[in-house]
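*Asks:* I'll drop the sequence and a predicted model, then ask my questions.
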Amino acid sequence: MDDYVTRMRIEYDKKCKDYIQQNEQLETQKRIQDIKFVDLREELQTANDEKNKALNRLSQIAGARLTQGNPNIADLSDQNRPTKLAEKYSELYDNEWTDTYEELEANGLNEIEAIGKLLAILKESFYFCHKTASHYWQNMQQAVTDPFHGKQTDMSQDSEVQFQQQGASFQSQSQNNQSHSQHHHSLAQGDQSQFQSNKTDQSKSQHDQCWEEADQPKSKQTLRQLPDLPIEYSKQLHDIRKTMAVDLTQVVQEEFIRQLKKNDPAVAGMEKGIFFIKKCVELCWLMGIQDPPLCLVFECPAGSRFNKDLFRAYTKGGKHVDYPVWPAMLLKENGSVLAKGVAQGCA
């Protein structure tokens, strides 16, 4: 009886141990599966995030490709979009142009001279602002893509430091040699002088060589291959340039007037003319920072056929042009007409 009970206890303990081991194995497998599930869920979340980023980037690129360089798609929230600039352009001719024309006539200019002067001011404003806007855009692109801003690293300072170290080392060596020579009188005085002269020449040679290397022009510099600006970043830069252009208008106006007064001192005495000049520069500057920039058609030579698609008559019509008065505004070069120009016609 006791043997039977003992045997049963042993079997029971064995089954309990087996059951415990099975439970531990099941728990271990469950933990492993939970870990795998968490890892899989994180991978899926990461993949989903990357997918969303890729879709957003594709959407930005598609939007940038659709709008950048396409003047036919206008931002209606932009107060300086092409259609608004065309309205200001017409107002400039109707208001400030007329006031300045009367001022010039009062100062003794005849009709053709006054019209020619006003047209020349607008033309100079247009080319000045478009050139400035182009340089401004190039500088913005270079600032983003080139951390060195077109300059090579200058190692001349390192050469100078190296020379100073070599000079200090030579001076220490020379002092040691002089101390050593005082204990050896076998050297003749002439040999001693020659020795010091050679050392001085050597120092001078090292000095000249070091500074010649530092001052050599870097004529064989290798050009860096800069990365292309992604189109979505280019669109952002264009938007920044348009936003900043409004705040920079006064700076551009002052620089243009400064240069104009230098070439034509009579401008300083034009009270209404200065206001006309400022309006011309402001308008041309906002035209130049558009993408693509708006265009003015100044080509209207006397004697050419009167193009009614681009110009309207000043005081007289006709089949031919007598003289141009006001240029036409185009949406872009060779683009559609935003505002017609004005020209005097003749038979």
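*Replies:* Noted; the coordinates are in hand.
*Asks:* Only C-alpha atoms from now on, for both contacts and neighbour counts.
*Replies:* Fine.
*Asks:* quick check, Thr315 in a strand?
*Replies:* No: applying DSSP: H, G, I helix; E, B strand; the rest coil, one finds Thr315 to be coil, outside a strand.
*Asks:* The structure to be compared is supplied as follows:
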Amino acid sequence: MSEKGKGKYGIVEDVLKKGSKKVTPKETEAALKAFNDMTQELESLRTLSSNQGEGKKQIDKLKEENRKLMEESANLRMQRDEFRNRLSSIAGQKMTEGNSDIADLSDPFRPTNLAERFGQMYDDTWTQAYETLHNNAATDEWKIIDFLADIIKNVDDMCLRTSADQISKLGHYITDDLVSPKLQTEKGTFVASTTSIMQMDEKQKERVYKLLKEFRKSFATYAPRPLVEIFEKCYMEKIQQAWKISSYNADIRTFVSKCVEIIWLMKIQSPPMELLWQQSGDPCDKDRFAFYTKKGEKVERCVWPAVILHAGNGPLVSKGVIQGI
């Protein structure tokens, strides 16, 4: 092997090959120095290798700690968001509870939205139903207007009665089971002969009925379709007979469906929204009603009802339409 190939510690290999008799003191000294250098270098390499191993372990440890911190951070963010949503919901309930003048912006069926949809219905479905009846049946203008108004009034009556009946039944069934528990067995339903001596006070009843109304609102969109069928079977035929209008085409059916849908959502509000009609001969309420085709100081007919937030002189949320004289 050449000198270059042996490297810087080649002298050690040469000395070992020659043996003690052939090695000069100078070569021996050089070999010992090279050997010591080699030993130190090997020790340094071992230390470096050990440090690198420790460093890798430290990095792995830091990575694991970082992963745990990331998980904890994500959990804390989720808890923060949950607490914020709950606090927001509680604050909204506290603000709107018992105060119908304050809108709950998280409610898709809030009164302002319903009033806007009801007003839009006058421009769209009412107009289409009126024109269809006028063109097809050549019926008198005011007879058609009164006929459509009668549909709205009857839908309002049906929805109000159904809403009150629902809450009454729900309240009875739920509170009855709570204060008088029952057990279903193989032999039938077992009911205790004794009843609780405790009675629900007014505040408890208010809380129960408030929860029931909120629970019902979560099913709000399910009721209109069967209610339309009930209205057609129980009300519509009588209305048609009363006004001697036999036509019940697609436009009239659409008008009825829209009336039921929106008025039902109005009636399940807490408190229920109210439709306001002016009577013939009343002084024109120009603050709550717009004129149809003729202005005046007194009402000839009420074409379309105004909507107020609740009964008892509630705030106006949508104007009605009257014909003046």
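*Replies:* Happy to help now that I have it. On a predicted model such as this, the values are computed, not experimentally measured, just so you know.
*Asks:* Pull the number of nearby residues for Gln269 of structure 2.
*Replies:* 19 (other Cα atoms under 10 Å).
*Asks:* I'd like to know how far it sits from Glu206 of structure 2.
*Replies:* As judged by Cα to Cα, to the nearest Å, Gln269 of structure 2 and Glu206 of structure 2 stand 15 Å apart.
*Asks:* Then Ser163 of structure 2?
*Replies:* From Ser163 of structure 2 to Glu206 of structure 2 the distance is 17 Å (Cα to Cα).
*Asks:* Specify which residue of the two has the higher count of neighbours.
*Replies:* Shown here are Ser163 of structure 2 and Glu206; by other Cα under 10 Å, Ser163 has more neighbours (19 against 12).
*Asks:* Now the aligned residue in structure 1 for that one: which helix or strand?
*Replies:* The alignment partner of Ser163 of structure 2 in structure 1, by TM-score structural alignment, is Ala133. Per DSSP states H and E: Ala133 of structure 1 is located in helix 111-145.
*Asks:* In terms of secondary structure, what does that helix contact?
*Replies:* If contacts are counted by 3 or more Cα pairs under 8 Å, 6 or more residues apart in numbering; DSSP states H and E, helix 111-145 of structure 1 sits against helix 98-106, helix 231-263, helix 271-288, strand 320-326.
*Asks:* Val161 of structure 1 is nearest to which of these?
*Replies:* Shortest distance between Val161 of structure 1 and these, using Cα to Cα, is found for helix 231-263: 41.4 Å.
*Asks:* so is Val321 of structure 2 in a helix, a strand, or just coil?
*Replies:* Val321 of structure 2 is classified as strand under three-state DSSP.
*Asks:* so who does it touch?
*Replies:* 289-292, 302-306 (Cα atoms under 8 Å, 6 or more residues apart in numbering).
*Asks:* Could you rerun that using 7 Å?
*Replies:* 289-292, 302-305 (Cα atoms under 7 Å, 6 or more residues apart in numbering).
*Asks:* In this structure Met329 of structure 1 contacts Ser336, no?
*Replies:* No: using Cα atoms under 7 Å, Met329 of structure 1 is not in contact with Ser336; the gap is 8.7 Å.
*Asks:* Neighbour count: those two, which is higher?
*Replies:* Met329 (27 against 12).
*Asks:* That one: what secondary structure?
*Replies:* From three-state DSSP, the assignment for Met329 of structure 1 is strand.
*Asks:* now Ser106 of structure 2
*Replies:* When classified by three-state DSSP, Ser106 of structure 2 comes out as coil.
*Asks:* Alignment lookup: it to structure 1.
*Replies:* Per TM-score structural alignment, Ser106 of structure 2 is aligned with Ser77.
*Asks:* Which residues are in contact with that match?
*Replies:* Per Cα under 7 Å, 6+ apart, neighbours of Ser77 of structure 1: none.
*Asks:* That one and Lys84 of structure 1: what is the separation?
*Replies:* Distance, Ser77 of structure 1 to Lys84 of structure 1, by Cα to Cα: 11 Å.
*Asks:* Centre-most residue in structure 1?
*Replies:* By Cα atoms, centre = their mean, structure 1 has its centre lying nearest to Met140, at 1.0 Å.
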